[in-house]
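In: can't give you the sequence, but here's the structure:
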């Protein structure tokens, strides 16, 4: 059964069971500060479990792209080494939101695996939660009894809290889970050791394939304990090897559990592992999910797969990593030096290094795998197929960049490993590999492990923190628990139509960031736009007869709209009049609508390959990142500006459509950005249906004339295949032109108001150039005179010509020319000059070719000693060296010391 059939069977099975099939959410998360990437199938449904949003259906199924390379779900070190861990993987899942529970979930899981997929029943084991004393949680008798209908009791394993109790995070929905494991060993191996003894023991052939989570509890802070502050303090200060166990015990003591209003089911089945189990192969990499990629790597490198463990690992790493990197880029996350972008760069560089070292790929190679990956997935993940050329180009640029420094970095590693003490590589030296050669820490650590060494991670992190000039404490954020004030209703955004409203606070919490205390408020309804889609959040205030509270920012956390304040209202239960900063909102709308006009103009001028890759829209400027692989020409920039301003002058009215079915919106030609998660109903913003139609949740001008004018102020590169335009509109554009005209008028006045300003300026520049040429000739003549004067003062002593003098020269080049001129004249020269160069002290030491043979003098060493007298430093070659300094009055001391040295 091929992988495509396996995926379709899963979705069709649950569709028949009344589930709505939904598309995968993007791999890269937006509006969720707790995660960099989607790391499990439940992430896109998080708000349903938290009660912040209503699910579109009570039964849902999907296949979700997931990435696990950081935090508690970090599988990176095992990827390629073993047969079943991956960075990017698909998670098949079925969900019940207050509908069915354990009985149906368990029965359907067994039916799908044994009747649809025909997995041998004698190879399957299940586990149930055995209970936990610390949290006073009972044994899951219900799940145990349900499984007895299908599985013999000796195949039902009672698992501990670590394996059989699932939690979203430190707080929130949680519950016991029931895992399904498959034993893929040979019949002979299974006869020697019972499979139940190998479940959850990291056996490469006895693996978990499906986890059914029964969410019936919610974990919350115990109001009588220290809560978040205590846990935050522990995370910051404790670094023992037993940190994980101690942290879990502390968390249990600080929290309580209560039942959720509704019982939910959340299941996740590893697609790659399922394909392996159904086809009874020894490795996930032996399925058609990976074999086309591995075969191409083997053919291209001319190294067979399956013959050597080191080259096999390299091919598996590349096959896995190209999936993670390609999907992340197609979802909008480019490799970079920070955050999620750095994770993607780390993964790609790890793959490049494996190919370079073990498969002899000295030129970019991984980019060639993108079309092989995207083709079979075009129906389930069309975003990758439609962007395969762009993704390939980005990967190619990243590969080429890293390959330029990789070989030098590996040579440097050879020297560094020789300095290792007790088998541990110095963390500062590991940081040098990162800072100079672009080696992520985990890459250095991997190479070290291959050679039986380890790396001092603590010292590396200290060096990293020093470079960033901020401590871990500064970067950390402490977030308290939500405090419910009124009825916890679903908040409504009314800001498209209203800029002020009467609101009530429904909950709040306190946060501490960079030692500053802030409060986050949630209202029952709000006119404040939360930062999203590149548009900054609104500011303003809430007030009543007793108090006025400033709103300093508005952000989105999943589906919650959160208002930031520096003080907490005294009477939280009161009604407040909420007002946004209308001037800021209006100018922000000018810039946001201008980005839509700009996007369309870029596609018209540069081509249809142009797609938005990021944006920032506030009241001062707009920043627009887009896919394009060459710098824009002056003519292209001017043409884009002209088109946008033409649309501004046309005063095109805004056509805003809300709650449009997604397929209908696409039929209208609306631009859907890859990497964004759209619901079944969307908002469509149109400025002329033949020009600009986009899906957008931001706020906009009523007509384009409100923008006033549009001006591009810069165009630059921000990443491989991504350009950035910064532009201004409205008042900022007007001020820009006023300022430019003022400068122009000042220049005109300085030039005595010539009739032709351009011709006059050109003439002035030509005159300046001619004078500079004359000055160069004069300075050269002056330097020659000084050289001749110094030559006349040369003293023959001890077999060499000695010159120790103070000189005044026009520039450093003149000093250098004098030194080399004298060396050409005297092959036994020993010269030390203390120079005044435009009122700044310099020292030059020159040694003749004949005198160099004696190796008695070293110019570099001499100049370093002499530079101390002018409070400076320098160096150079053994025969010629220079130094600069701060103390011009020290030149006389330089001469005295030079005579003593000689």
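Out: Nice, thanks for sending it over. Every value quoted in this text rests on a predicted model; they were computed, and no experiment measured them. Numbering: from 1, shown residues only.
In: all contacts plus neighbour counts: C-alpha atoms, from now on.
Out: Fine.
In: host element of residue 337?
Out: Per DSSP states H and E, residue 337 falls between elements, in no helix or strand.
In: now it. Nearest residue, chain neighbours left out?
Out: Excluding its sequence neighbours, the residue lying closest to residue 337 (Cα to Cα, 6 or more residues apart in numbering) is residue 345, at 7.6 Å.
In: residues in contact with that neighbour?
Out: Shown here is residue 345, whose contacts under the criterion Cα atoms under 8 Å, 6 or more residues apart in numbering are 335-337, 398.
In: span of stretch 716-724 from start to end?
Out: Terminal residues of stretch 716-724 lie 5 Å apart, using Cα to Cα, to the nearest Å.
In: the residue lying closest to residue 471 once chain neighbours are set aside and residue 172: what is the separation?
Out: The shortest distance from residue 471 to any residue other than its chain neighbours is 6.0 Å, reached at residue 465 (Cα to Cα, 6+ apart). Distance, residue 465 to residue 172, using Cα to Cα: 32 Å.
In: out of the two, which sits in the more crowded spot?
Out: Neighbours around residue 465 and residue 172, counted as other Cα atoms under 10 Å, are more numerous at residue 172. The numbers are 17 against 13.
In: second structure follows, compare the two:
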């Protein structure tokens, strides 16, 4: 069976058992900052297991895209380590339990996949007699093939929240794959027994004290690795030998002029490239972009590691984008989003490859300096920590550093490199975050929702409503009342207050009652259906079950809606001007401004910004009616509605329509016509990451304030240069030209003065063991001028050692030079200037022929210069 056939067979099997097939969720977890990646099939369903959200379907089956990166260095070196993989899973949210999933799993394994029963082993949690009875008596697995294991392997839990025992299905791959030990069995570290499916029985809730209580609504969470199952069914020893990987590896091998299976180092490179490029392709497709932190750093690291392994294949130009195209072709049927985003994916990968090759070139220069310094100082090896910095910062693999160093007769401190690598791994392990089902705070809000019911939001149609106080919380505890001065959280049965979400900030409001006023400053939705108001009691006493009038701050809501509606117009204008590849990547909507992040590959030109601004303002002046309505997700997509990429939508969605100009899915608050935007003005456009741009803008009265500030600046500038406002540009240009002329005149005078000073300084040359040495304090305003003087002196001297020092305020500048004919005598400009810099409270270094340094004790400069001759003499010994 091919990987595609296994995937389809699994999903169809559970569809026949009344499961709803859902598409894979994004690799970027939705509204879950606790984790970087979707790392398991259950991640998208965490809110359903915890009760934070109500599932649309009780039974679900998926093939989920997953990324895990704890063991990147092991990829390609083992049979089953991957960064990207596909997890087949079926889930029950309070529907069926062990009595159903255990027989189904056996049926699928033995009848659909035709795996021989005598090769299958089962593990269960040591105390799970219920699972044992079903496996043994209902299914008929011999008791001796059911292995009881402890809590460390067969009980799933992470902190507070739902948890439970699990049961795993293993395949015996035969004695030839084993370790040969007489006690080799399930659980052994060798490759004989391969786990292919894990069934997790969510049946307990663990509290903060570690107590377990049975859940009323039990759940099932299963996971089967597609790549592992494919390796078993296709009879191959490694996941990389399945059709899932071989197509990609063969494509890469052909691209590089190699063949898989002929050399170990080549095979390793092909495996790493196939794995990493799959991960990068899918991650970029789901909205991740290369960067220096978080997900961006992971993407950049994987891509650069793949590029480095490309060098093993002899590929020194961008090639991963071509591999990515092959991956998209192979996987687009199962994951249509790949095809939809193919242009964006290919461009991001190609751009990042080109940038990295430039970085590698910079790393080569650094390595050349390290080699030069090592040889000049008589060292025989490159320091391990320096080699690691080359690897970590510039992407130089250790093998490449060793190869280049060997050409120069040097070795690399491999132990030091490995020690630095292990330190980084320790930091990574300590920073790694686990997948959590629910936080302690989440448990509180979930319980409150179950007790009080959902909060009804009516804020689309009104800003003023009567409501009842359902609960008052202070420091996580329910209170019966709150008095003036206290800050509390308040839950109402109905509210017009918009809870912060989708980039739109919270409403502000007042709760009014007889002799009562409460100022609400923040509103959020900690669990689905429950709206929580954070506020301060200004006067009176707020009591549970009070009837209050809720009044949203109208100007703030209106200004926020003005900016939110403008983001929709901006999104459409960006697509018109820059291209359909532009997609929203995030936004912030506040009363006084808007911020809009979008995918694009270059800075937006001033001409393009003007055109975008013009299109938005034309839409404002067109006075398009803004309508909102609810429909099915399928119908909305059929209508062409734009959706925020990676966002999770239910069956019913809210659509915002602005005439025939814009159609988007959105849950935010909006105006009733585009004319209410007033004016739209972009005030900033910048990069926020590779392939990611940001526009900031203002609307309505915000534009008047912005233009007023600009006008005030112009008038201030006119006053400074003593010019009428209408003449500011011409007058400023004249001043700039005059300033340039003065600078050229000053530079010419400095050069003339320097030449004169050089002639005077040449008279201070002394001899040290037959070598001409010139050391002096000079007048040079900056390092550039100081280097220029050294160059002139070196040309005049022909042969010798020079060290000049100058002061610039509280700083000391030092430049040293050693002519090339003296390098074999132990003289090194970098070592010389480093020694002298210590005496003025500084440091520095550089090449053997030219080096510079700085210091912070100008009063000690002359004393340091006076020691140059002794230092030179010591170096020559």
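Out: That came in fine, so what should we check first? These numbers were taken from a predicted model, which means no experiment stands behind them.
In: fetch the TM-score of the aligned pair.
Out: Overall, the chain-to-chain superposition scores 0.81 on the TM-score scale (TM-score structural alignment, normalised by the length of the second structure); 830 aligned residues with a Cα RMSD of 4.7 Å.
In: against residue 67 of the first structure, how distant is the residue nearest to residue 337 of the first structure?
Out: In this view, residue 345 of the first structure and residue 67 of the first structure are 14 Å apart by Cα to Cα.
In: residue 11 of the first structure too?
Out: Residue 11 of the first structure sits at a distance of 21 Å from residue 67 of the first structure (criterion: Cα to Cα).
In: and those two? which has more neighbours close in?
Out: Neighbour tally, residue 11 of the first structure and residue 67, criterion other Cα under 10 Å: the higher count belongs to residue 67, 25 against 22.
In: the more buried one against residue 91, yeah?
Out: No: Residue 67 of the first structure sits out of contact with residue 91 when judged by Cα atoms under 8 Å, with a separation of 10.2 Å.
In: tell me where the stretch 501-650 of the first structure has helices.
Out: Under the criterion DSSP state H, counting those that start in this stretch, helices of the stretch 501-650 of the first structure are mapped to 582-606, 634-649.
In: which positions within the helix or strand following the shortest one qualify as buried?
Out: Downstream of helix 634-649 of the first structure, the next assigned helix or strand under DSSP H and E is strand 655-661. Judged by neighbour count using 16 or more other Cα atoms under 10 Å, the buried positions of strand 655-661 of the first structure are residue 660.
In: then stretch 5-19 of the first structure?
Out: Of the residues in stretch 5-19 of the first structure, those scored as buried under the neighbour-count criterion (16+ other Cα under 10 Å) are 6-7, 10-11, 13-15, 19.
In: ok, now how distant is the residue nearest to residue 471 of the first structure from residue 431 of the first structure?
Out: Computed with Cα to Cα, the distance linking residue 465 of the first structure and residue 431 of the first structure is 11 Å.
In: before we move on, back to that, now, which of the buried residues of stretch 5-19 of the first structure lie within strands?
Out: Among the buried residues of stretch 5-19 of the first structure, DSSP state E puts none in strands.
In: any idea which of those is closest to residue 766 of the first structure?
Out: The nearest member of the buried residues of stretch 5-19 of the first structure to residue 766 of the first structure, counting by Cα to Cα, is residue 7 at 72.3 Å.
In: can you pull the contacts of the closest one?
Out: Taking Cα under 8 Å, 6+ apart as the test, what residue 7 of the first structure contacts is 63, 92, 271.
In: got it, and residue 861 of the second structure?
Out: For residue 861 of the second structure, the set of contacting residues under the criterion of Cα under 8 Å, 6+ apart consists of 777, 805-806, 812, 839-840.
In: shouldn't it be within a helix?
Out: Yes: with the criterion set as DSSP: H, G, I helix; E, B strand; the rest coil, the secondary structure at residue 861 of the second structure is a helix.
In: quick one: the helices in the stretch 701-850 of the first structure?
Out: Assigned by DSSP H, counting those that start in this stretch, the stretch 701-850 of the first structure shows helices spanning 730-750, 757-793, 812-825, 849-852.
In: after superposition, how close is the shortest one to the second structure?
Out: Between helix 849-852 of the first structure and the aligned residues of the second structure, the post-superposition mean distance stands at 8.0 Å (mean Cα distance after the TM-score superposition for the first structure).
In: name the helices or strands packed onto that helix?
Out: In terms of contacts (3 or more Cα pairs under 8 Å, 6 or more residues apart in numbering; DSSP states H and E), helix 849-852 of the first structure is packed against strand 829-837.
In: what's the strand it packs on in contact with?
Out: For strand 829-837 of the first structure, using Cα under 8 Å, 6+ apart, the contacting residues are 800-812, 815, 819, 822-823, 841-849, 851, 888, 891-892, 894-895, 898.
In: can you flag which of the residues you listed belong to strands?
Out: Within the contacts of strand 829-837 of the first structure, membership in strands is found for 800-809, 841-847, as judged by DSSP E.
In: which ones are touching residue 361 of the first structure?
Out: Each residue near residue 361 of the first structure by Cα under 8 Å, 6+ apart is listed here: 301, 355.
In: quick one: the residue mapped onto it from the second structure from residue 260 of the second structure, how far?
Out: Per TM-score structural alignment, the equivalent position to residue 361 of the first structure in the second structure is residue 315. Taking Cα to Cα as the measure, residue 315 of the second structure falls 16 Å from residue 260 of the second structure.
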